[in-house]
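>>> Pasting the sequence and the predicted model now:
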Amino acid sequence: MAYRNLDPQDALIYREVKKAVLDQTSINPETYRQRLRRTRFPSGARPRAVAQRIKEDYWRWLEPDQKTGGQVAEEIALEQFGQVLPPGGKEWVQRHRPKTLAEAVTLTEDYMAAERPGVSSRRTDTPSSPGLESLKSS
């Protein structure tokens, strides 16, 4: 079905066919990210087998062969930021599916401001960490 719905030109390109089939079956990078977070070391498992599965899931989640190092780092930072958010804020940010860390920060600030009326959670001074300055321009 996924193949038949493709444009005839795209149907000749393996990557496009693969992407369509995976989309149709709801297998995407997020599937592998969630699988990674559920991974445990099974009793009696071989370390190499567990490590290989983790590596494969990371590659399928982050797709480093298709992205720059900076894009991969952004995805990891975004995912980790989502993990450390307080309850409520975490759900709010995840529901909005930000594509960048800067978007996630803005969503978190908006959520916090809405939860505490009259108290702004947005910073008006300059960030103390040089790495945070890039969030405003991202």
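Cool, the structure landed.
>>> contacts and neighbour counts: CA atoms only from here.
Will do.
>>> elements contacting the helix or strand encompassing K19?
Take DSSP states H and E as the rule and K19 turns out to sit in helix 14-24. Under the contact criterion of 3 or more CA pairs under 8 Å, 6 or more residues apart in numbering; DSSP states H and E, helix 14-24 touches no helix or strand at all.
>>> buried ones in the helix or strand that that helix is followed by?
For helix 14-24, the following helix or strand on the C-terminal side (DSSP H and E) is helix 29-38. By 16 or more other CA atoms under 10 Å, the buried positions in helix 29-38 come out as 29, 32-33, 36.
>>> Second structure follows, compare the two:
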Amino acid sequence: MDIDDSLDYGQVKAAVLAKYDINPETYRQRFCSLEVNPDECPKELYARLKELYVKWIQPKDSSMEAARLADVFVAAQQKGQPWSYNLWRTKDNWKPAYQPVTGVGRT
């Protein structure tokens, strides 16, 4: 890494993560194999779990995709509901897979 790049935090962080092969899978494994320290209070355990979860799932980048996939899943579970993953996958065409039915006007 040249000197100019080393002044950019984002580039340094990316280089370190790549060098040590730290990626979402690393955090998933740490999250799933977490051991509770005997001297750790519940708040400290919660903080560790939350940090690992956020680094694993990266909700800022993946929450909209998760919502789309959930809608596709719900549509697939409803019998007779035509659906196509490719239709729901595109950002511009995204819409809920089903319309919730309220009690108003039902017989």
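Looks like it arrived, so ask away. Nothing here was measured: the structure is a model prediction, and the numbers come from that model.
>>> whereabouts in the second structure does the helix holding K19 of the first structure align?
Mapping helix 14-24 of the first structure onto the second structure (TM-score structural alignment) gives residues 9-19.
>>> still on that earlier bit, with the second structure overlaid, report how far the helix holding K19 of the first structure is off on average.
In the superposition with the second structure, the average deviation recorded for helix 14-24 of the first structure is 1.0 Å (mean CA distance after the TM-score superposition for the first structure).
>>> tilt between that helix and helix 29-38?
60 degrees (axes from the mean of the first three to the mean of the last three CA atoms, to 10 degrees).
>>> do you know how far the residue nearest the centre of the second structure is from N86 of the second structure?
By CA atoms, centre = their mean, the second structure has its centre lying nearest to I57, at 3.7 Å. According to CA to CA, to the nearest Å, I57 of the second structure and N86 of the second structure sit 23 Å apart.
>>> just Y53 of the second structure next, same as before
From Y53 of the second structure over to N86 of the second structure (counting by CA to CA), the distance is 28 Å.
>>> Show me which of the two is the more surrounded one.
Y53 (18 against 9; other CA atoms under 10 Å).
>>> Is that one in a helix, a strand, or coil?
Of the three states, Y53 of the second structure takes helix under DSSP: H, G, I helix; E, B strand; the rest coil.
>>> What of A45 of the first structure?
coil.
>>> The residue opposite it in the second structure once aligned: neighbour count?
Using TM-score structural alignment as the criterion, A45 of the first structure maps onto E40 of the second structure. E40 of the second structure: 10 surrounding residues under other CA under 10 Å.
>>> go on, Y9 of the second structure?
10.
>>> Relative to Q58 of the second structure, how far out is it?
In terms of CA to CA, Y9 of the second structure sits 19 Å off from Q58 of the second structure.
>>> Apart from its neighbours in sequence, what residue is nearest R89 of the second structure?
R68 (7.0 Å; CA to CA, 6 or more residues apart in numbering).
>>> The one you found against N86, yeah?
No. Here R68 of the second structure does not reach N86: they are 10.9 Å apart, not a contact under CA atoms under 8 Å.
>>> show me what contacts V54 of the second structure?
Residues counted as contacts of V54 of the second structure (CA atoms under 8 Å, 6 or more residues apart in numbering): none.
>>> Please work out how many residues are found near L87 of the second structure.
L87 of the second structure - counted by other CA under 10 Å - has 13 other residues nearby.
>>> does it belong to a helix or a strand, and which?
helix 85-89.
>>> who does that helix touch, helix- and strand-wise?
Counting by 3+ CA pairs under 8 Å, 6+ apart, helix 85-89 of the second structure packs on helix 59-77.
>>> who does the helix it packs on touch, helix- and strand-wise?
Going by 3+ CA pairs under 8 Å, 6+ apart, helix 59-77 of the second structure lies up against helix 85-89.
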